[in-house]
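Visitor: Just the structure for this:
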Amino acid sequence: MTNVCSRALLATVLTTTLAGCTVFPAREVPRQFALAEPEVTAKERIARSVILRVDTPVAASPLDTSRIVVRQDSGELAIYGGSRWRQPATDLVRDQLIEALRQSQGFTGVVNEISRSRSDWSLLTDLGQFQVVYENGSPVATVRLDAQLMDERSRSLLSTRRFEARQASTDESLEAVVAAFSRATNQMAKDVVAWILEQPAP
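Guide: Here you go, the predicted structure:
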């Protein structure tokens, strides 16, 4: 009985002791950021009879992750510690494009690649840059997208174009950097919308 009581007392002491300290360091929960929604003014036009599919952009590491990337003066890529995008950067850009294209009201429908809907055109893209670049000691959000517009019925390429957008951050805080990314991505999305709407209706 004495041994049982001693073990119970020891367990109580250990529990009380461990409650006041951390044996292993607590893992820091990263801050998550999202882009502001794009703002595209709908044109006064009749929506063309096109269902447009927007595929998720292709990107190499680390742009295919949710890390917030910064390109240093040496050319080396680094990341902002303790923070990340809410989604991988490729998903963020895809969703921005879809929302901007829907806001334009220029199409019968705009869907993503997992939609079971039949599509007439598809937008295929490569995300070449989605990072902060320091210029003269100040951070600049830089986005570059190579786009291909394809006719799904004929499997022919309708048009290709490279889009680039750059927006200087007001300061080096993460909040200001994210706001600069939102402005740059919004500008890029507007340019993509205008380019697609320039294409002859089928």
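
Visitor: Please count neighbours and contacts with C-alpha atoms only from this point.
Guide: Noted.

Visitor: Check the gap between residue 178 and residue 89 for me.
Guide: Using C-alpha to C-alpha, to the nearest Å, we find residue 178 at a distance of 12 Å from residue 89.

Visitor: who has more neighbours, those two?
Guide: A count of neighbours by other C-alpha atoms under 10 Å puts residue 89 above the other of residue 178 and residue 89, at 28 against 20.

Visitor: let's see this one next to it:
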Amino acid sequence: MRAYILYCITAFMVLGCSSKAPSVNEYTLLSPPIFVKKNAPKSSKSLTVSSVKSLASLSTKNIIYLYENGESAPYLYSRWSDTPSVLIQRALLSSLNEENLFASLSPATSSAQADWVLESDLNAFYHRFSKEASEGYIDITYRLIDARTKRPLASKRFMISSPSSSMDAQGGVEALKKSTLELNRQVIQWLNTLIKETK
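Guide: From the prediction side, this is the model:
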């Protein structure tokens, strides 16, 4: 009897050690950098891209899905490599650097003094579900500030959505990547227009 009990305990311990929790998949928004020959900057201004301010629910690494009724929750075994705010800021900095709009470009952590500051408020960054489909949805407002006078020069709200190829975390990530690329394209177009207007 004693031997049987010891056998059961040993078997339980082996099973307990061998059963592992599912691994967590980690995703990023950043694409590999594209090295291209740059033309002269389109503006003599310098720009600082401030840290993106966001809702508390978007201040973690969770990948969040959202239903039509407003109910939301994080995917259990998938997450971002950093918070959406940080990923969006880095993605925009990368796109701006490739576009070469400004004489110099710096993140909020830099001590460099810039002519303009780009601030932003992130209101939505979700894998959003409807009855028969899903999409990567972003809602963010950007403000361009004169760093010397602290006066706002312009502001614009961007609401971007891209269809998802699947109704899971991976599909949501791919859709949000597409939405982020489209967001960057529209923000750069907006900034380009402002540069022309302020010359």
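
Visitor: quick one: TM-score?
Guide: The TM-score (TM-score structural alignment, normalised by the length of structure 2) is 0.83; 188 aligned residues with a C-alpha RMSD of 2.7 Å.

Visitor: residues near the counterpart of residue 53 of structure 1 in structure 2, how many?
Guide: For residue 53 of structure 1, the aligned position in structure 2 is residue 48, judged by TM-score structural alignment. Close neighbours of residue 48 of structure 2, defined as other C-alpha under 10 Å, add up to 25.

Visitor: Checking residue 48 of structure 2 next. Helix, strand or coil?
Guide: Of the three states, residue 48 of structure 2 takes strand under DSSP: H, G, I helix; E, B strand; the rest coil.

Visitor: which residues touch it?
Guide: 105, 106, 107, 108, 114, 116, 117, 118 (C-alpha atoms under 8 Å, 6 or more residues apart in numbering).

Visitor: Using the alignment, find which of the residues you listed stay in contact in structure 1.
Guide: Here is what carries over to structure 1 from those, by both residues aligned by TM-score structural alignment, their matches' C-alpha atoms under 8 Å: 105, 106, 107, 108, 114, 116, 117, 118.

Visitor: follow-up on the earlier one: so of the contacts of residue 48 of structure 2, which ones are in helices?
Guide: Among those, no member is found in helices (DSSP state H).

Visitor: can you tell me which of those are in strands?
Guide: Of those, the ones assigned to strands by DSSP state E are 105, 106, 107, 116, 117, 118.

Visitor: quick one on the thing from earlier: closest one of the contacts of residue 48 of structure 2 to residue 147 of structure 2?
Guide: residue 116 (5.1 Å; C-alpha to C-alpha).

Visitor: Mind telling me what that closest one corresponds to in structure 1?
Guide: Taking TM-score structural alignment, residue 116 of structure 2 has residue 121 as its aligned residue in structure 1.

Visitor: burial measure for that match, as a count.
Guide: 23.

Visitor: Verify the contact between residue 160 of structure 1 and residue 147 for me.
Guide: Yes. Applying C-alpha atoms under 8 Å as the test, residue 160 of structure 1 and residue 147 come out as touching, 5.6 Å apart.

Visitor: Neighbour count: those two, which is higher?
Guide: With neighbours defined as other C-alpha under 10 Å, residue 160 of structure 1 and residue 147 compare such that residue 147 has more, 18 against 15.

Visitor: quick one, longest helix in structure 2?
Guide: Determined from DSSP H, the single longest helix within structure 2 is helix 169-197.
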